[in-house]
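Engineer: okay, structure incoming, though there's no sequence with it:
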């Protein structure tokens, strides 16, 4: 199957699904489509709630596309690539609708940042998380503000430093990333659908005002995440990172 971003609206619920055959990794064009789909759903008066999910039943998101990381050959291109994750997170932050995350499997790097930027997140027990960026000589600079906001500095720094370890879904739930963890994907999907339908019975204006309050203090993220993208764009060209990425060619 080819990579895609699909959006469908039914009964006031917009479901946005992304997919990439390489474990739902996210190249720049898919990140751009994802950010636009979130913005469009947020601006659609027919939409009251958004569900964000990925295709397949294994990995939710493997993070950045290694093919594109390897191809980066100057800091400007590096900043543009990492800004793709920044744009998705900022689109989620600015979206006036609640975004429900549906995390069916393992989540790495930028995928953890996307999960953290949802407003309410469901997970299956298979949804272990890892911030692996330090392994290749960079760090989770772009996504760490969203993760820190949701899980706190202590939990974020723990998984950022311990870059080889997958942390189980129940650990992530205890730190606030996931609201609920389910034994299987079917049970999780039923819960996501019921929750989204129930949210549609609430006053949309009240939910929009609540979201503003939840994200208070993040107005500088357009600038902040661009700065963080520049750091990653510089480090991806370091001798250490280039040597490490050679192993993945």
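Structural biologist: In hand now; what should we look at? Just so it is clear, the model here is predicted, and its values are computed rather than measured. Numbers count the residues shown, from 1 in each chain.
Engineer: from here on, just use CA atoms for contacts and neighbour counts.
Structural biologist: OK.
Engineer: what about the strands in this protein?
Structural biologist: Counting by DSSP state E, the chain has these strands, from start to end: 4-10, 13-19, 49-54, 98-103, 107-108, 120-124, 129-130, 180-182.
Engineer: closest one to residue 78 among these?
Structural biologist: strand 107-108 (19.3 Å; C-alpha to C-alpha).
Engineer: show residues contacting the closest one.
Structural biologist: Here strand 107-108 makes contact (C-alpha atoms under 8 Å, 6 or more residues apart in numbering) with 59, 60, 61, 62, 63, 127, 128, 129, 130, 131, 132.
Engineer: any chance of JSON lines for those residues, columns neighbour count and distance to residue 151?
Structural biologist: Output for the contacts of strand 107-108, formatted as JSON lines (neighbours: other C-alpha atoms under 10 Å; distance: C-alpha to C-alpha, whole Å):
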{"residue": "59", "neighbour count": "22", "distance to residue 151": "21"}
{"residue": "60", "neighbour count": "30", "distance to residue 151": "19"}
{"residue": "61", "neighbour count": "30", "distance to residue 151": "19"}
{"residue": "62", "neighbour count": "24", "distance to residue 151": "20"}
{"residue": "63", "neighbour count": "24", "distance to residue 151": "19"}
{"residue": "127", "neighbour count": "27", "distance to residue 151": "16"}
{"residue": "128", "neighbour count": "24", "distance to residue 151": "15"}
{"residue": "129", "neighbour count": "26", "distance to residue 151": "13"}
{"residue": "130", "neighbour count": "24", "distance to residue 151": "14"}
{"residue": "131", "neighbour count": "30", "distance to residue 151": "13"}
{"residue": "132", "neighbour count": "24", "distance to residue 151": "17"}
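Engineer: pasting the second one now:
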């Protein structure tokens, strides 16, 4: 496998004022730290781009939107500093999406686990398909969805987040996620791209200054995330070193 495949892929295309960002990784669109950093940098860059008014975030393939953190990299963590550094990657990405002055539309074509659910939660509007089941499996591998919890709870509420977290072995259906507010629109797979494209075009036709002001209002009250998400990364970085977590990760890999 080439180095490019190991690190995953990230591509951005432009159509008028709409930027479409597509990420991918051969391991079910999981995120090694390097790919997380690239996506974070791209979101920050697009936020500064005055020619862009709307961002569409999507992933490769047709079965899995995102399977969260790279298990291979998690197994390489040897100390708390490395653990905090790895999980802070998700913290930086969620904060970049939160701080981005462009509205972000999520295109979710399939299942999402862990950090993938966090990324969906940080989108401002999300289109998904009936195949887009979701799961927070972190407790099953000895950690918890600590970094992404503020984003998930903000979108679906503390009660629904708790249901997902404690039932770490259980997939929640796309319809459940739609009913809880994680997804804005649920449409058939064949209609997904047209629905996303039409909505993005309509949104991009609005006053860009109004869109930016609306983004600020949508994310009011989250300023403390700059520090909270890093603190949560530290908690996760410690837990991933436990014997429980190590054994569980090895079993999941098998």
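Structural biologist: Nice, thanks for sending it over. Remember, predicted model here, so these are calculated numbers, not experimental data.
Engineer: what does the TM-score come to for these two?
Structural biologist: Here the superposed chains carry a TM-score of 0.98, computed using TM-score structural alignment, normalised by the length of structure 1; 248 aligned residues with a C-alpha RMSD of 0.9 Å.
Engineer: turn the strands of structure 1 into JSON lines, including distance to residue 195 of structure 1.
Structural biologist: Formatted as JSON lines, these follow (distance: least, C-alpha to C-alpha, whole Å):
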{"stretch": "strand 4-10", "distance to residue 195 of structure 1": "15"}
{"stretch": "strand 13-19", "distance to residue 195 of structure 1": "11"}
{"stretch": "strand 49-54", "distance to residue 195 of structure 1": "10"}
{"stretch": "strand 98-103", "distance to residue 195 of structure 1": "9"}
{"stretch": "strand 107-108", "distance to residue 195 of structure 1": "22"}
{"stretch": "strand 120-124", "distance to residue 195 of structure 1": "10"}
{"stretch": "strand 129-130", "distance to residue 195 of structure 1": "23"}
{"stretch": "strand 180-182", "distance to residue 195 of structure 1": "11"}
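Engineer: so what's the residue count around the aligned residue in structure 2 for residue 171 of structure 1?
Structural biologist: Counting by TM-score structural alignment, residue 171 of structure 1 corresponds to residue 176 in structure 2. Residues near residue 176 of structure 2, counting by other C-alpha atoms under 10 Å, number 15.
Engineer: cool, and the one 4 residues further on?
Structural biologist: Here the count is done by other C-alpha under 10 Å, and residue 180 of structure 2 has 15 residues near it.
Engineer: now the match of residue 171 of structure 1: how far from residue 109 of structure 2?
Structural biologist: Distance, residue 176 of structure 2 to residue 109 of structure 2, using C-alpha to C-alpha, to the nearest Å: 16 Å.
Engineer: the longest helix along structure 1 - contacts with which helices or strands?
Structural biologist: Ranked by number of residues, the top helix in structure 1 under DSSP state H is helix 75-94. Applying 3 or more C-alpha pairs under 8 Å, 6 or more residues apart in numbering; DSSP states H and E, one finds that helix 75-94 of structure 1 contacts helix 28-43, helix 110-117, helix 221-235.
Engineer: turn those helices into JSON lines, columns for mean neighbour count and distance to residue 21 of structure 1.
Structural biologist: JSON lines is the format used below for those (neighbours: other C-alpha atoms under 10 Å; distance: least, C-alpha to C-alpha, whole Å):
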{"stretch": "helix 28-43", "mean neighbour count": "20", "distance to residue 21 of structure 1": "12"}
{"stretch": "helix 110-117", "mean neighbour count": "26", "distance to residue 21 of structure 1": "15"}
{"stretch": "helix 221-235", "mean neighbour count": "20", "distance to residue 21 of structure 1": "25"}
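Engineer: residue 93 of structure 1: which of these is closest?
Structural biologist: helix 110-117 (6.9 Å).
Engineer: what range in structure 2 does the closest one sit on?
Structural biologist: Helix 110-117 of structure 1 covers residues 115-122 of structure 2 once aligned (TM-score structural alignment).
Engineer: now swap in stretch 209-217 of structure 1 and tell me
Structural biologist: Counting by TM-score structural alignment, stretch 209-217 of structure 1 pairs with residues 213-221 of structure 2.
Engineer: now swap in stretch 141-149 of structure 1 and tell me
Structural biologist: Aligned by TM-score structural alignment, stretch 141-149 of structure 1 falls on residues 146-154 of structure 2.
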